[in-house]
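Novice: Model the structure of this input:
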Amino acid sequence: MKSWRGSGRRKASLNQPLLPGLFGNLGTTSSRVKKSHPSSPAEAALHLARSRLSLVLLGFSLFFIIASARLTFLAIDNDPHEPSVIQAASGYAPIIARADILDRNGSLLATSLPTVMLMANTRNIIDAKEAAHKLASALPDLDEEKLSHNFARLKRYIVLKRHLTPRQYYAINKMGIAGLEFVPDESRIYPAGNVTAHVLGYTDIDNIGIAGLEKTLNEKLMENPEPVTTTLDIRLQTILHRELQKAIEELEALGGAGLIMDVHTGEILSLVSLPDFDPQKAGKAKDKELFNQATLGVYEMGSTFKIFNTAMALDSGLIHVAEKIDTLRTIEIGGKKIRDLHAFTHWLNLAEIFVESSNIGSARIAEKLGTEKQKSFLQSLGLTKKPHLEIPEIGGPLVPSDPHWGKTATMTISFGHGIAVSALQIVAATAPLINDGYQVQPTLIKTATPPKKGKRLVKKRTSDQMRALMRLAVKYGTAKKAEVPGYLVGGKTGTADKLLGKKYSKTERISSFLGVFPTTAPRYIVFALLDNPKGTAKTYGHATAGWTAAPVVGKIVSQIGPLLNLPPTELDVMEAIERRLTRPLGRQVVDGFKLNSEVNDYASVESNSTH
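Specialist: Now for the predicted structure:
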């Protein structure tokens, strides 16, 4: 344990208790005594008498120590529950230092600081009432009447207060109350506070992890003094937390979640859930603050699911990117109507269905491919089973059972209704669709060597085409407000009506945007989700993802790009790169995109509803 005080010379206090490892050898002094020889027979006799008297006193002292030890042993032996408490109260019980937790760059995220625990041996308290009165004056949060009662009635060791401050320690020690003992203790500290709360979790008063990484890695942190390095980047974590919090406040949303993940390694550089809590005061947090919306919460994601529907179609080879599909006629199935909020005047090709977010077109694609292909594809991406991550707060998806996964479910799942997944799942499932087709395993723990390349899930050509489509969705489609000068951002918006009871609400929604950058050689996915945002004057009353979640990701990308050694690209260079990026779609498809002449922003008319 480290001392509270520096290494400079200070005067030792004779009244200070000896706490090995915490305060050093305080309370001990040494002095040189000059030896002298008797100068006369009288002095020699006096010196001899003193020596004999010292021997007698030493004998009585030894007798007293042995008798006291025996009485103490008998007293302890009569109560089988006290020995461990008394051992802890002796001041010499070993304190197990909990290892530090660091971010990927070595910044401190969690550490333990030495503190003191105050205990009372009630058998040694002389005046219970006086002792209680004095203690209550130094520790106002203690109940004086209850203290007095316990001191008088209980004949055992009791814990009075954990983690005394230095000021409290010195004040109580100065009182000189018989029966009080100070025991070395340890307190867990989180320098970033709320910002990392849902990843790190927290410990109880005994420094035992009970949430987040603190719980999952509890044994390792207790037994191994070496720090644990996470994949988090506290700089990115702070930016994501700040921008998400600002959006929640401006749009009066109920909460939100966000992730930033490396699409090649699965390393999570940032994970935020709001509202959050102070890990130093987790016991006072509300349930909704403790709930991890990024990993434990599952939601119907709306049109972000069109990423998987489109990739499935392209990878199957059954539907070509330029193939025209009927998007004019409303679909009626299972007593419900599938429609597009923005009416189209012509049949759309596969690329247009994705970029302009057509529910009708997505449903017809899923209908053509069939239920079994949809099931198999979503299973391969890990969207139908509980994901793995190194924290305990993980939610499993809500998927239709086999008897209920029929034609209707197949159509609605194509545009993100009828299946609920977590933010973690949708990010992990998208990575293979943009990283040349390889599976990745999300992780929060940094390893010395990069993970091996996962198995191939989709063809490289499918991944190339999906990157191009996601870029076009930002340039021409519903996600234009995610555009960042100098960065070729791609992505897909999603606005899902919330299911309230057995009906979908027309006024409450989940809005999200999954962003990818740079789309030419994707490195990162940035995902933002808002729970029931409200339209404002700034969004022209719209609360869809193109107006709410997409701008959040754009702001984040503009700030984290330079930090990740991805400087912005010159405009003329970007145009050339973009032409090469969209080449897998074919020139005819790319040239076919035109800006809507009536509404200057598709973001305002994103189509994600089913009624």
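
Novice: CA only for contacts and neighbour counts going forward, please
Specialist: Noted.

Novice: Now the nearest residue to T462 once chain neighbours are set aside: which helix or strand?
Specialist: Excluding its sequence neighbours, the residue lying closest to T462 (CA to CA, 6 or more residues apart in numbering) is D315, at 5.6 Å. If you go by DSSP states H and E, D315 is part of helix 306-316.

Novice: correct me, but the residue nearest to T462 touches Q465?
Specialist: No - counting by CA atoms under 8 Å, D315 does not reach Q465; the two are 9.9 Å apart.

Novice: Please identify which helix or strand holds Q237.
Specialist: Per DSSP H and E, the secondary structure element for Q237 is helix 234-250.

Novice: now do A448
Specialist: Going by DSSP H and E, A448 is not in any helix or strand.

Novice: ok, how many other residues are close to it?
Specialist: 6 (other CA atoms under 10 Å).

Novice: For the top helix by length along the chain, what is the distance to the chain centroid?
Specialist: In the chain, with assignment by DSSP state H, the single longest helix is helix 41-77. Centroid displacement of helix 41-77 relative to its chain, using CA atoms, centre = their mean, to the nearest Å, is 62 Å.

Novice: which of the residues in that helix are buried?
Specialist: I76 (16 or more other CA atoms under 10 Å).

Novice: Let me see the contact set for S511.
Specialist: 301, 493-496, 529-533, 543-545, 548-549 (CA atoms under 8 Å, 6 or more residues apart in numbering).

Novice: after the one helix or strand N173 maps to, next one along is what?
Specialist: For N173, the element it lies in under DSSP H and E is helix 166-175. Following helix 166-175 in sequence order, the next helix or strand is strand 180-189 (DSSP H and E).

Novice: can you pull out the strands in the stretch 101-250 of the chain?
Specialist: For the stretch 101-250 of the chain, applying DSSP state E, counting those that start in this stretch gives strands covering 101-102, 108-121, 157-164, 180-189, 202-203, 209-211, 228-229.

Novice: quick revisit: count the neighbours of the residue nearest to T462 for me.
Specialist: 20.

Novice: Against Y487, how distant is L571?
Specialist: 9 Å (CA to CA, to the nearest Å).

Novice: Let's see this one next, to set against the first:
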Amino acid sequence: PRRFYLFGKALSNVIGVTNLDNSGITGLELALDSILKGVDGFAFFLRDARGQLIPNFDLPSVNPINGKDIQLTIDINLQRISSYFLQDGIEKTRSKGGCVIAMNPRNGEILAMVSYPLFNPNNSQSWDETIDKNYAVNFLFEPGSTLKPIIAAIALQRKIASPDEIFNAFNGKFLIGDVQITDEHPASKLTLEEAIIYSSNIVFSQISGRIPPEILLSELSKFGFGKKVGIEIAGELSGSIPQANNLTSIQQKFLGFGYGLSVTPIQLAAAYTAIANEGVMVKPRITLAQSKFMLKDTIIQRETAEKLKEMLVKVVDFGTGVETKIEGIKIAGKTGTAQKFADGAYSKTQYINSFVGFLPAENPKILILVMLDEPQSSIYASSTVVPIFKKIVLAIYNSPLLHQLLE
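Specialist: Coordinates of the predicted model:
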């Protein structure tokens, strides 16, 4: 029998679809095809003079083995709400596409994963090449400013910089080689903490430039960049980080504000679990069977994680993420705006906007990443992805069906 997908478009990019033979061709259907499909059986029949089939019990037969059920960690109510607000945000910003990932930062369970464009899994006539697209796992981008907390974590952990150290911010304009780096919020001097709050490219280029290349790239690898997270969805990409022996001084400084490496949204969300989870990074999981075997690794010291969490709360309270602020809810998060590389240069019109946040900051239960590909209404994350994040959070707090996720 043909599959019928009860939740339709809301889970289309996650569950995926099968072909006419009921073999998985995308998503979980493809990745877990051997578990879902089972094994065919067989029996021998004789045909009588009238052409009718008669079972032959003298010859061997093998009963079929049914495929196994797979339970997901997805909360369908959060999935539907995330799907609604992502689609609404994409239409308002006239974006090319995007995704929302919501996960439990304590155990890695994926609570929602939405990728747009969506498709109708129950209507194969409407399918096109987008059925293979899941922005959460197979879209690569340069993270921009959302990488700054990770760079800060490395610098603080290695005692290469301190939160209160004062850096020259060059009044918002800084020349590296023949490339001028600018800050949206010009300042003459900034501490590391202030550089996160106001998202200073200039200060983070200096911090990244201080870290020995081998250490910088080794630590980025520990945070999961440059390798798959191993989530059970077909088509996951590994992204890339530079090799230490090929890294120029300029490239190293650019890494400080999120350029020169490629990541997937699921990698970025996973990296932030180390900050939300007292320095322990957890591996994202989308099936309950796999979530029983939680994989985790201590990436940074608890004190470092707590300090970074305090900084990210200030980003939301009065920094670049202030539009995220919700009275009575303590949120920690970071915005990111990155130019896309196109036709041999960084585009002035094509951008990736992202926001990663977790809440409640004092005891995080949910981490949410929102990413938009080429929004047209604004180039700033505060005007594009932040409203989507905020609407999802308000829905969680205001819905009895979703508020249990915070317990």
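
Novice: Could I get the TM-score for this pair?
Specialist: Once superposed, chain against chain, the TM-score is 0.88 (TM-score structural alignment, normalised by the length of structure 2); 376 aligned residues with a CA RMSD of 1.9 Å.

Novice: More neighbours: L571 and Y487 of structure 1, which one.
Specialist: Y487 (22 against 12).

Novice: From what I see, the more buried one and F517 are in contact.
Specialist: Yes - with contact defined as CA under 8 Å, Y487 of structure 1 reaches F517; the gap is 7.2 Å.

Novice: re earlier: which of the contacts of S511 of structure 1 still touch in structure 2?
Specialist: Retained in structure 2: 493-496, 529-533, 543-545, 548-549, out of the contacts of S511 of structure 1 (criterion both residues aligned by TM-score structural alignment, their matches' CA atoms under 8 Å).

Novice: For those residues, which entry has the maximal number of neighbours?
Specialist: Comparing these on neighbour count, T493 comes out first with 38 neighbours (neighbours: other CA under 10 Å).

Novice: which one is it nearest to, not counting chain neighbours?
Specialist: F513 (4.5 Å).

Novice: count of neighbours near the alignment partner in structure 2 of the one you found?
Specialist: Under the alignment by TM-score structural alignment, F513 of structure 1 pairs with F355 in structure 2. Neighbours of F355 of structure 2 under the rule other CA under 10 Å: 28.

Novice: what about F355 of structure 2, which SS state?
Specialist: strand (DSSP: H, G, I helix; E, B strand; the rest coil).

Novice: So it versus I211 of structure 2, what's the distance?
Specialist: 26 Å.

Novice: Same check on M311 of structure 2?
Specialist: 21 Å.

Novice: Neighbour count for those two, which is higher?
Specialist: M311 (24 against 21).

Novice: I figured that one was touching I197, is that so?
Specialist: Yes - the criterion here is CA under 8 Å, and M311 of structure 2 meets it with I197 at 6.7 Å.

Novice: Next one: the match of F513 of structure 1 from S399 of structure 2, what distance?
Specialist: Taking CA to CA, one finds F355 of structure 2 at 23 Å from S399 of structure 2.

Novice: Kindly report the same for F204 of structure 2.
Specialist: 39 Å.

Novice: Settle it for me: which of those two has more neighbours?
Specialist: It is F204, of F204 of structure 2 and S399, that has more neighbours when counted by other CA under 10 Å, with 28 against 12.

Novice: hang on, that one is in a helix, isn't it?
Specialist: Yes - counting by three-state DSSP, F204 of structure 2 falls inside a helix.

Novice: corresponding residue for it in structure 1?
Specialist: Under TM-score structural alignment, F204 of structure 2 pairs with S362 in structure 1.

Novice: and what of I396 of structure 2?
Specialist: Per TM-score structural alignment, I396 of structure 2 is aligned with I560.

Novice: Could you do M371 of structure 2 as well?
Specialist: Aligned partner of M371 of structure 2 by TM-score structural alignment: L529.

Novice: Tell me how far that match lies from R461 of structure 1.
Specialist: L529 of structure 1 is 29 Å from R461 of structure 1, by CA to CA.

Novice: before we move on, what about T238 of structure 1?
Specialist: On the measure of CA to CA, T238 of structure 1 and R461 of structure 1 end up 36 Å apart.

Novice: and if you look at L472 of structure 1?
Specialist: From L472 of structure 1 to R461 of structure 1 the distance is 17 Å (CA to CA).

Novice: The two - which one has more neighbours?
Specialist: L472 (28 against 16).

Novice: which residue sits closest to the more buried one, ignoring its sequence neighbours?
Specialist: V355 (6.4 Å).

Novice: tell me the contacts of the one you found?
Specialist: When contacts are taken as CA under 8 Å, 6+ apart, V355 of structure 1 is in contact with 469-470, 472-473, 476-478.

Novice: gap between it and T72 of structure 1?
Specialist: 81 Å.

Novice: And for F64 of structure 1?
Specialist: Counting by CA to CA, the gap from F64 of structure 1 to T72 of structure 1 is 12 Å.

Novice: cool, and E214 of structure 1?
Specialist: 39 Å.

Novice: swap in T493 of structure 1?
Specialist: 72 Å.

Novice: if you skip the residues just before and after it, what's nearest to the residue nearest the centre of structure 1?
Specialist: Using CA atoms, centre = their mean, the residue of structure 1 that lies closest to the mean C-alpha position is V199, 2.0 Å off. Spatially, and ignoring its direct neighbours in sequence, V199 of structure 1 is nearest to G212 (5.4 Å; CA to CA, 6+ apart).

Novice: Just tell me what that neighbour corresponds to in structure 2.
Specialist: Match for G212 of structure 1 (TM-score structural alignment): G27.

Novice: can you check K503 of structure 1 too?
Specialist: Under TM-score structural alignment, K503 of structure 1 pairs with A345 in structure 2.

Novice: shouldn't E144 of structure 1 be in contact with A136?
Specialist: Yes - using CA under 8 Å, E144 of structure 1 is in contact with A136, at 5.5 Å.

Novice: quick one: contacts for the match of G212 of structure 1?
Specialist: Contacts of G27 of structure 2 by CA under 8 Å, 6+ apart are 13-17, 132, 233-235.

Novice: what's the distance between it and N104 of structure 2?
Specialist: Distance from G27 of structure 2 to N104 of structure 2, by CA to CA: 21 Å.

Novice: Equivalent analysis for L255 of structure 2, please.
Specialist: Distance of L255 of structure 2 to N104 of structure 2, computed by CA to CA: 28 Å.

Novice: higher neighbour count, those two?
Specialist: Neighbour count, other CA under 10 Å: between L255 of structure 2 and N104, L255 has more, with 28 against 25.

Novice: Could you find the counterpart of the more buried one in structure 1?
Specialist: Under TM-score structural alignment, L255 of structure 2 pairs with I413 in structure 1.
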